[in-house]
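Novice: Pasting a predicted model and its sequence here:
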Amino acid sequence: MQSMDKPAVFVLATRNSGKTEEIRALLKGYPVELKNLDDFGPIPEVIEDGETFDDNAYKKASFTARVLGLPAIADDSGLVVEALNGEPGVYSARYAGEDADDAANNAKLLEQMAGVEDRRAAFQCVISIAVPTGAALTYEGRCDGVIAQTPSGEGGFGYDPLFYCPDKEKTFAELNLEEKGEISHRGRALKEVAKEFDKILTWLEIHMPVQERFECKGGCS
């Protein structure tokens, strides 16, 4: 493993540019170099079939770490709506179907919430930091809010235009990155990561496999 005098290299197990930008902004100033899957060649896609956010986050992080040989950070986040018995939950990214985009998912959510008075909801996030051997650390964050009647705002991604945060009196899509990072589920989970970053680096030194050097004895070219 590289010397901890240099920035530690982590792979963000995502190709989502919005999520990557958000995580880089939140960890700015820390001794870490963040790459994402677009910085590497094609690798098999992880099937997110876990029953919980924790299951999916660990599955993505551990698989990416094994394939690329680097510590990996993955998050699984989703919207949990009280009146829908926790839906869309782990299916947040594909609520309207496997190939659904953000607009389709938001449209389905509004359809499901038509006429519903109880609009309480929460964004939940689980972050898993894994190494190629399978060991992992887990961090969690949550932000409570309500589902708006109509979309508002141009920023963010996912359900941000519909998720209204009473503390800010705005939807997530109306917040800039700094404002969102202060109160978002991912921001809160990453703050826990940042608070323990020195411990995480020590943990990496212990758990990252060390490449062994072998002496070549004849027949080597």
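Specialist: Nice, thanks for sending it over.
Novice: all contacts plus neighbour counts: C-alpha atoms, from now on.
Specialist: Fine.
Novice: Now name the helix or strand holding residue 154.
Specialist: Using DSSP states H and E, residue 154 maps to neither a helix nor a strand.
Novice: Count the residues that sit near the closest residue to it other than its chain neighbours.
Specialist: By the measure of C-alpha to C-alpha, 6 or more residues apart in numbering, the closest residue to residue 154 outside its immediate chain neighbours is residue 173, 5.6 Å from it. The tally of other residues near residue 173 (other C-alpha atoms under 10 Å) stands at 22.
Novice: Likewise for residue 116?
Specialist: If we define neighbours as other C-alpha under 10 Å, then residue 116 has 12 of them.
Novice: so it, which of the three states?
Specialist: In the three-state summary, residue 116 is assigned as coil, counting by DSSP: H, G, I helix; E, B strand; the rest coil.
Novice: Helix, strand, or coil at the nearest residue to it once chain neighbours are set aside?
Specialist: Excluding its sequence neighbours, the residue lying closest to residue 116 (C-alpha to C-alpha, 6+ apart) is residue 83, at 7.6 Å. Following three-state DSSP, residue 83 is assigned to helix.
Novice: what's the distance between residue 83 and residue 120?
Specialist: Between residue 83 and residue 120 the computed distance is 7 Å (C-alpha to C-alpha, to the nearest Å).
Novice: another structure for you, compare them:
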Amino acid sequence: MKIIFASQNTGKVREVKSIFENSNFEIISLYDLGNNIEIDETGSTFSENAVIKAKTIYDYYKEPVIADDSGLIVEQLDGRPGVYSARYAGEKCTFEDNNIKVINELKEFPEPHKAKFVCTAVFYDGKNIIETVGELKGKIIKEQRGNNGFGYDPIFVPDGYDKTIAELSLEEKNKISHRAEAFNKLLAKLKRYFKI
């Protein structure tokens, strides 16, 4: 069964396809479809934004859709960047711009800089919404390390690790990440939903 993944982010697409690869679901991304639909993420929570993405793409293709919204929540920054994680340093900013902004904002605070990644994943088929949440707790460090991953991965060290997420392999990341947790839970719910 084909499901459209409402994402153009190649890093996310690679992670989610690897989670679904041995299931009965074939994940087709917007990137695969050659479509870069601009979606206005106006929600105030990860859940609201994920549902907005799923419904927008469903309305366009009339096919079942999965979508997610995720971000970094830093305790000492009162939960920022939160839903603004992707564009924290401003419109058209790079991942590095965002990382530098977070590092600079934390300079006035004592270590450790406790943080967590949160991901809300949703499925929408025109009738029902199925939603799951994943979290990964850790801390923010002062310098970027590692070339794997994307986003805030180079400055985030998960609890129990001495490496940043960007220093882990995709296989290691998919065992612990917030996105992996959310999408593994979603996959389990979809198997029950479709009785497969």
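Specialist: Okay, I see it. These numbers come from a predicted model, not from an experiment.
Novice: what does residue 55 of structure 1 align to in structure 2?
Specialist: Under the alignment (TM-score structural alignment), residue 55 of structure 1 pairs with residue 48 in structure 2.
Novice: Ok, residue 154 of structure 1 next?
Specialist: In structure 2, residue 154 of structure 1 lands on residue 147 (TM-score structural alignment).
Novice: who's in contact with that match?
Specialist: Counting by C-alpha atoms under 8 Å, 6 or more residues apart in numbering, residue 147 of structure 2 makes contact with 154, 166, 167.
Novice: Could you rerun that using 10 Å?
Specialist: Shown in contact with residue 147 of structure 2 (C-alpha atoms under 10 Å, 6 or more residues apart in numbering): 153, 154, 164, 165, 166, 167, 168, 169.
Novice: Pull the most distant pair out of these.
Specialist: 154 and 169 (12.6 Å; C-alpha to C-alpha).
Novice: Need the residue closest to the centroid of structure 1.
Specialist: residue 75 (2.7 Å; C-alpha atoms, centre = their mean).
Novice: Contact partners for that residue?
Specialist: 12-14, 19, 53-54, 56-61, 125-129, 138-140, 186, 189-190.
Novice: That one and residue 88 of structure 1: what is the separation?
Specialist: In terms of C-alpha to C-alpha, residue 75 of structure 1 sits 16 Å off from residue 88 of structure 1.
Novice: Same check on residue 110 of structure 1?
Specialist: Taking C-alpha to C-alpha, one finds residue 110 of structure 1 at 12 Å from residue 88 of structure 1.
Novice: quick one: the strands in structure 1?
Specialist: 8-12, 32-36, 72-81, 120-130, 136-147, 163-165, 170-171 (DSSP state E).
Novice: Could you find the counterpart of residue 120 of structure 1 in structure 2?
Specialist: Using TM-score structural alignment, residue 120 of structure 1 pairs with residue 114 in structure 2.
Novice: hang on, I meant residue 86 of structure 1
Specialist: Alignment note: residue 86 of structure 1 maps to residue 79 in structure 2; criterion TM-score structural alignment.
Novice: Near residue 31 of structure 2, how many other residues are there?
Specialist: Neighbours of residue 31 of structure 2 (other C-alpha under 10 Å): 15.
Novice: Contact partners for the nearest residue to it once chain neighbours are set aside?
Specialist: Nearest non-adjacent residue to residue 31 of structure 2, counting by C-alpha to C-alpha, 6+ apart: residue 8, 5.1 Å away. Residues near residue 8 of structure 2 by C-alpha under 10 Å, 6+ apart: 29, 30, 31, 32, 33, 34, 35, 36, 37.
Novice: Across to structure 1, which of those residues hold up?
Specialist: Checked against structure 1 using both residues aligned by TM-score structural alignment, their matches' C-alpha atoms under 10 Å, the contacts of residue 8 of structure 2 keep these contacts: 29, 30, 31, 32.
Novice: In this structure the match of residue 55 of structure 1 contacts residue 120, no?
Specialist: Yes - Residue 48 of structure 2 is within contact range of residue 120, at 9.2 Å (criterion: C-alpha atoms under 10 Å).
Novice: tell me, what's touching those two both at once?
Specialist: 68, 69.
Novice: More neighbours: the two, which one.
Specialist: Neighbour tally, residue 48 of structure 2 and residue 120, criterion other C-alpha under 10 Å: the higher count belongs to residue 120, 27 against 17.
Novice: residue contacts, the more buried one?
Specialist: Taking C-alpha under 10 Å, 6+ apart as the test, what residue 120 of structure 2 contacts is 45-51, 67-71, 131-135, 178-179, 181-183, 186.
Novice: What about the residue nearest to it when sequence neighbours are not counted, how many residues nearby?
Specialist: Counting by C-alpha to C-alpha, 6+ apart, residue 133 is the residue found nearest to residue 120 of structure 2 once chain neighbours are left out, at 4.5 Å. Residue 133 of structure 2: 23 surrounding residues under other C-alpha under 10 Å.
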